[in-house]
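Trainee: Next come a sequence and a model predicted from it.
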Amino acid sequence: MRHNRTSIINTALMRVGAQGVTAAFQDAPAAQTAAAAYDRVLTYCLSLHPWSFAMRHAALARGTESPAPGWRYAWPLPADCLRVVTAAADGGEQHICYALAGDALQADAAAVIVSYVSSEAASFPDAFADALAWRVALEIAPYVQQGGGNARDYLEMFERALDRAKVENDVQQRPERVCRSSFLKERMVF
């Protein structure tokens, strides 16, 4: 199942014991607090890992600004880029050395293709949605709950959910890594 903004906010509100978001309750203070925290928390959670559902690839256009010292070219990153995962040249086959400076990638390659985590992911797999909802709950608990609840518990639940989401993402993204035995790998069909 894929999750969206409303389902994740509702889950976070439920976890802190607040009313969910419906047409009648969308103006409730708890719902407004969760909605205000959501975008910042989403950006943070997306930037923590190379999520397969948020991966994008782009050939960069050379920028007009001078590169940082030690580099030949500056390549502006896509506006939705949260995290560069890889940079390559020669049709994407050869990985290159690069540095990030502000919103630009600095490299010596005359053409650059990047793989990156995009901020424009709109729906999320279950495990990521669970981690995101725990993080939203952590952020809003002090404002929604009397006494703020136990932040340490929310943080621990977020970290566990994040670890589980990373493992599920990596297994789905690289199924060949699941089978470490060369004997078994040769005999399994993927």
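Mentor: All right, it came through fine.

Trainee: only C-alpha atoms for contact and neighbour calcs from this point on.
Mentor: OK.

Trainee: downstream neighbour of the lengthiest strand in the chain in the secondary structure list?
Mentor: Longest strand in the chain, counting residues (DSSP state E): strand 81-89. The C-terminal neighbour of strand 81-89 among helices and strands, as given by DSSP states H and E, is strand 94-95.

Trainee: what packs against that next one?
Mentor: Contacts defined by 3 or more Cα pairs under 8 Å, 6 or more residues apart in numbering; DSSP states H and E place strand 94-95 against strand 81-89.

Trainee: before we go on, here's another structure to hold up against the first:
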Amino acid sequence: MSSDVEICNIALSRVAYTQPIVSFTEKSKAAELCRVFYGPLRELVLQAFPWPFAESIVALASLGSPAPGWAFRYRYPADCLKVRNIVVPGQRMTMTSDQRIPYKIGYDSGGRVIHTDQIDAACRFTFKVEDSTFFDPAFADVLAWRLAMDLALPLSSKSDLQQFATQQYNLALSIAKGAAFQESQDDPDPEAEFIRVRS
């Protein structure tokens, strides 16, 4: 697995910067830029897609006192970067668009909350993965291209390099999305009633 610095060096090479960095704390323009960009862009790429390695499902902690128009109010999960959907505990089946449970993110004095009408709600979300040893190789590749987008202009002043990095980022993200869907298997669709009757 790639380290944070290795991912940054891949990004630097993609914008034709030939001096790799050894750490974020060294005194160089490249290291300074990587230090500034890396954390926020890592979170941005994590939010861009429900990466399987960064997915979690937890039962939500009820806070009581629901907001007007909602039946329940829950605490937003710790280390959550993006809520993907509200789920019924114990239910594995993928919900169709008309089955999805409505929710809204809000705030109170303790931080972010989730408003929904689902009793005993659970939440599927992307969590904040900071340890690069957990990164999927495709994620590391996408992150390196995303870093290259922001590094291109300050390090090379060539807008065509930034455009190229943007195109490659979108392509790498598209490939990663396709690959991620091949690593899971949904439950089979239930048989239609007329098929069960004929059996």
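Mentor: Sure, I can see it. Every value quoted in this text rests on a predicted model; they were computed, and no experiment measured them.

Trainee: Overlay them and tell me the TM-score.
Mentor: Aligned and superposed, the two chains score 0.80 in TM-score terms (TM-score structural alignment, normalised by the length of structure 1); 175 aligned residues with a Cα RMSD of 2.6 Å.

Trainee: sorry, back to before: list the buried residues in the longest strand of structure 1.
Mentor: For strand 81-89 of structure 1, the buried set under the neighbour-count rule, 16 or more other Cα atoms under 10 Å, comprises Cys81, Leu82, Arg83, Val84, Ala87, Ala88, Ala89.

Trainee: Give the full set of residues in contact with the counterpart of the fourth one in structure 2.
Mentor: Okay, so that is Val84 of structure 1. Counting by TM-score structural alignment, Val84 of structure 1 lines up with Val83 in structure 2. Residues near Val83 of structure 2 by Cα atoms under 8 Å, 6 or more residues apart in numbering: Cys123, Arg124, Phe125, Thr126.

Trainee: In these, which residue is surrounded by the most others?
Mentor: Compared across the contacts of Val83 of structure 2, Thr126 has the highest neighbour count, 25 neighbours, by other Cα atoms under 10 Å.

Trainee: Give the closest residue to whichever residue in structure 1 pairs up with that one in space, chain neighbours not counted.
Mentor: Counting by TM-score structural alignment, Thr126 of structure 2 lines up with Val117 in structure 1. Sequence neighbours aside, Met55 is the residue nearest to Val117 of structure 1 in space, at 4.7 Å (criterion: Cα to Cα, 6 or more residues apart in numbering).

Trainee: I'd assumed Glu120 was in contact with the one you found.
Mentor: No - using Cα atoms under 8 Å, Met55 of structure 1 is not in contact with Glu120, being 9.8 Å away.

Trainee: Give me the residue at the spatial middle of structure 1.
Mentor: Nearest to the geometric centre of structure 1 sits Leu46, at 1.4 Å (Cα atoms, centre = their mean).

Trainee: Leaving out sequence neighbours, find the closest residue to Ala88 of structure 1.
Mentor: Counting by Cα to Cα, 6+ apart, the residue nearest Ala88 of structure 1 is His95, at 4.1 Å.

Trainee: Distance of the one you found relative to His57 of structure 1?
Mentor: Remark: distance between His95 of structure 1 and His57 of structure 1 (Cα to Cα, to the nearest Å) = 14 Å.

Trainee: Neighbour count: the two, which is higher?
Mentor: Applying other Cα under 10 Å to His95 of structure 1 and His57 shows that His57 carries more neighbours, namely 18 against 15.

Trainee: helix/strand/coil for the more buried one?
Mentor: Assigned with DSSP: H, G, I helix; E, B strand; the rest coil, His57 of structure 1 falls in the strand class.
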